[in-house]
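When you get a sec, could you give me coordinates for this:
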Amino acid sequence: MQAWQIETLGAEPVLRDLPLPVPAKGQARVRIAAAGLNFADLLMAKGSYQERHPLPFTPGLECAGVVDALGPDTTGPAVGTRVACFAGVGGLAEFGAFPVETLTPIPDTMSFETAAGFQIAYGTSHLALGHLGRLRAGETLLVLGAAGGVGLTAVEIGALMGARVIACARGEEKQAIARAAGAQETLDSETADLKAALRAMGGVDVVYDPVGGAAFDAALRATRPGGRLLTIGFASGEVPQVPANLLLVKNLSVIGMWWGGYAKFAPHILQDSLSTLFAWQAAGKLRPHVSHLLPFAELAVGLELLRNRRATGKVVIGIQQQ
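Presented below is the predicted three-dimensional model:
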């Protein structure tokens, strides 16, 4: 089989011929149809992600395909089952052997391309807004990086939860995509005084921030007393430093959110969230947005789209027909 490999941290992935994986006990082998790209793939390739894997390794946090073999004495999705997989690594290959607990059956109505980029983006936003942020109907939600992979799902889920959603994104095209996903109001991320603009809109109750940097600082100062700020990531490359005195005087909470961590310390919460999301998808309540579907050979193009923040919604790599 063919698989992309990270052989040297900081270098581009290389395409290699590798032996077909043999699933061990507790694993299933998946014939992979598509893999979703995430900003974390860039960090992992540099060695700056919170999880590190021994070199060489096959990147790709999430993928979708068909189970084609089970390991010995293993109970899991039957051979032939269409599944989405979150294993944290191994998705950018023609086949992968994954723990059965990382596989979620997907409905026949859901394409592999949609399923491949569904779990992390929607799962992050659903757990962040509902479980951690305690977003309530009628509250004002500010989404930074609102047209990106996770940001767009936060707009959509926030609107479903009954919030007034303010989407912050660069340029009119991206703002229009956020409005189509449910944002009632939008702001350009290049606004000269973002803090003043947000205050003029009445302030915010919950901030969803996958960007960091100056945007977080502006949002912090525009958050109403009792507000919650959800730290999702740092696509700007700048990790904000939080002035604790502001938290004190305004009774604010800053909450970190790493979706993959739930697979280790609270997998039942993650699985309950995914069950809800797949049910919403089946009911037509969610409209996943894939801005780029690229062939397997063009992984570098997909990574560059993420690196330069030129994609909207998800970038998905098609791997093989099923």
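
Please make it C-alpha for all contacts and neighbour counts, starting now.
Noted.

Give me the number of neighbouring residues for the closest residue to residue 99 other than its chain neighbours.
Distances taken as CA to CA, 6 or more residues apart in numbering put residue 27 closest to residue 99, at 4.3 Å, once the chain neighbours are dropped. The local packing count at residue 27 equals 24, with neighbours defined by other CA atoms under 10 Å.

List the contacts of residue 27.
Residue 27 sits next to 70, 71, 74, 97, 98, 99, 100 when contact means CA atoms under 8 Å, 6 or more residues apart in numbering.

Write the ChimeraX selection for whichever of the residues you listed are buried.
Here is the ChimeraX command that picks out the buried ones among the contacts of residue 27, judged by 16 or more other CA atoms under 10 Å:
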select :70,71,97,98,99,100
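
Among the contacts of residue 27, which ones are in strands?
Using DSSP state E, 70, 97, 98, 99 are the members of the contacts of residue 27 that sit in strands.

In TSV: the residues you listed, plus distance to residue 59.
Conversion of the ones in strands among the contacts of residue 27 to TSV gives the following (distance: CA to CA, whole Å):
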residue	distance to residue 59
70	22
97	13
98	13
99	16
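
now the residue nearest in space to the middle of the chain, nearest residue through space, not along the chain?
Nearest residue to the geometric centre of the chain (CA atoms, centre = their mean): residue 121, 2.8 Å. Across the structure, with CA to CA, 6+ apart as the measure, the residue nearest residue 121 apart from its sequence neighbours is residue 150 (4.5 Å).

swap in residue 94?
Nearest to residue 94 is residue 32, by CA to CA, 6+ apart, at 5.3 Å.

to compare against the first, here's another:
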Amino acid sequence: MKAILCKAFGLPDTLTLEDIASPVPGPGEVLTQVKACSLNFPDTLTIRNMYQFKPALPFSPGSESSGIVTAVGAGVTHVKPGDRVFTFGSHGGLAEERISDARATIRLPDGMDFITGASTMYAYGTSYHALKDRGQLTANSGSEPETLLVLGAAGGVGLAAVELGKLMGATVIAAASTAEKLAVCQQKGATHLINYTTEDLRERLKEITQGKGVDVIYDPVGDQWAEPAIRSLAWRGRYLVVGFAGGEIPKIPLNLALLKGSSIVGVFWGAFTQKEADLSQKNMQQIATWAMQGKISPYISKHYSLAEAPQALTDMMERRVVGKAVVVL
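Have a look, this model is predicted:
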């Protein structure tokens, strides 16, 4: 089979496309013929040895994919050869065939195509868990909807948070780096838009919330935006630590949480799917239902071939991707 390989940690242009032997599933594993692999920012970190999961070299990048089950290992009963599935893990998706943990392999709803399947569960799973389980986002705070600020709102998880926040009844404030990206955020349901490369984030948030502050902040960016965002929280606000796509992991003065009676809350969807599998499955069922009802849909900026996967990862690193980049096999 053909696979994109990371043989030494480095930038995407060091990845190679090679023919390798087809894998064989062991106990508790599933082998799929990959049809689509949706890329996420952590994929760009994994190939540089900068992510918390560190696969042994060589490995194929790509955390989430969809495809057809071709074989299962001992003990696997919930999927069988021929089933259409979504699967995720720290790596393995940028290949014609993929071995996955059976616990991270879920049957696709009837009628959901492979590209949508590969683009939905990771982003919406992360964002729904963040907003519902960790952020306790509610439609009403007193007599008014809660406000949700989404940083990096034009990325894959960011756009999912914008869309879900709107669906869950919040007033959504989208912050991104260009007018073009913000236009997509508006299409997905954002009521207010902030270009944080040309506008003062704190001043705009004061203006939008009339000085009250933001109830929930969804932050997959970190870096220089984290502290001004936390300073803009409302009383009992919740700041959701989703990721650090901006590069630097910020150091936060903890007195800010004290003064606002606020919460700084970690969001680790991958661990959640393992440690709280029943609740995770319920979340997935809700996401699949909304997707099939047309209430949510991933924004896909571009399709790439397997050979073009290094370019797709470069585009992600250079902030040229709006929503999702998908490698189609």
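
Please state their TM-score.
The TM-score (TM-score structural alignment, normalised by the length of structure 1) is 0.96; 319 aligned residues with a CA RMSD of 1.3 Å.

ok, and the contacts of residue 27 of structure 1 in structure 2?
Of the contacts of residue 27 of structure 1, the contacts whose aligned counterparts also meet in structure 2 (both residues aligned by TM-score structural alignment, their matches' CA atoms under 8 Å) are 70, 71, 74, 97, 98, 99, 100.

Just give me the neighbour total for the residue nearest to residue 121 of structure 1.
When neighbours are counted by other CA under 10 Å, residue 150 of structure 1 comes out with 29.

all helices for the stretch 151-300 of structure 1, in order.
With DSSP state H, counting those that start in this stretch as the definition, the stretch 151-300 of structure 1 shows helices at residue ranges 151-160, 171-180, 194-200, 213-221, 244-250, 262-265, 267-282, 299-307.

tell me the contacts of the corresponding residue of structure 1 for residue 146 of structure 2?
In structure 1, the residue paired with residue 146 of structure 2 is residue 139, using TM-score structural alignment. Residue 139 of structure 1 sits next to 162, 163, 164, 204, 205, 206 when contact means CA under 8 Å, 6+ apart.

go again using 7 Å as the cut-off
For residue 139 of structure 1, the contacting residues are 163, 164, 205, taking CA atoms under 7 Å, 6 or more residues apart in numbering as the criterion.

Residue 34 of structure 2 too?
Contacts of residue 34 of structure 2 by CA under 7 Å, 6+ apart are 65, 66, 67, 68, 95, 96, 97, 98, 329.

What residues does the residue mapped onto residue 208 of structure 1 from structure 2 make contact with?
The criterion is TM-score structural alignment: under it, residue 208 of structure 1 has residue 218 as its aligned partner in structure 2. The neighbourhood of residue 218 of structure 2, defined by CA under 7 Å, 6+ apart, consists of 149, 150, 151, 239, 240, 242.

same thing but 10 Å
By CA atoms under 10 Å, 6 or more residues apart in numbering, residue 218 of structure 2 lies in contact with 127, 130-131, 135, 148-153, 157-158, 161-162, 174, 229, 238-243, 265, 267.

How about residue 157 of structure 1?
For residue 157 of structure 1, the contact set (CA under 10 Å, 6+ apart) comprises 122, 125-126, 129-130, 151, 163, 165, 181-182, 277, 285-286.

Now for residue 242 of structure 1, how many residues are close by?
Other residues within reach of residue 242 of structure 1 by the criterion other CA under 10 Å amount to 12.

err, residue 57 of structure 2, not the other one
With other CA under 10 Å as criterion, residue 57 of structure 2 counts 12.

Structure 1: which residue goes with that one?
Aligned against structure 1 - with TM-score structural alignment as the criterion - residue 57 of structure 2 pairs with residue 55.

Check which helix or strand that match maps to.
If you go by DSSP states H and E, residue 55 of structure 1 is not part of any helix or strand.

quick one: the nearest residue to it once chain neighbours are set aside from residue 304 of structure 1, how far?
In space, residue 55 of structure 1 comes closest to residue 7 once its chain neighbours are excluded; the distance is 5.7 Å by CA to CA, 6+ apart. To residue 304 of structure 1, residue 7 of structure 1 is 19 Å away according to CA to CA, to the nearest Å.

and what of residue 71 of structure 1?
Distance from residue 71 of structure 1 to residue 304 of structure 1, counting by CA to CA: 36 Å.
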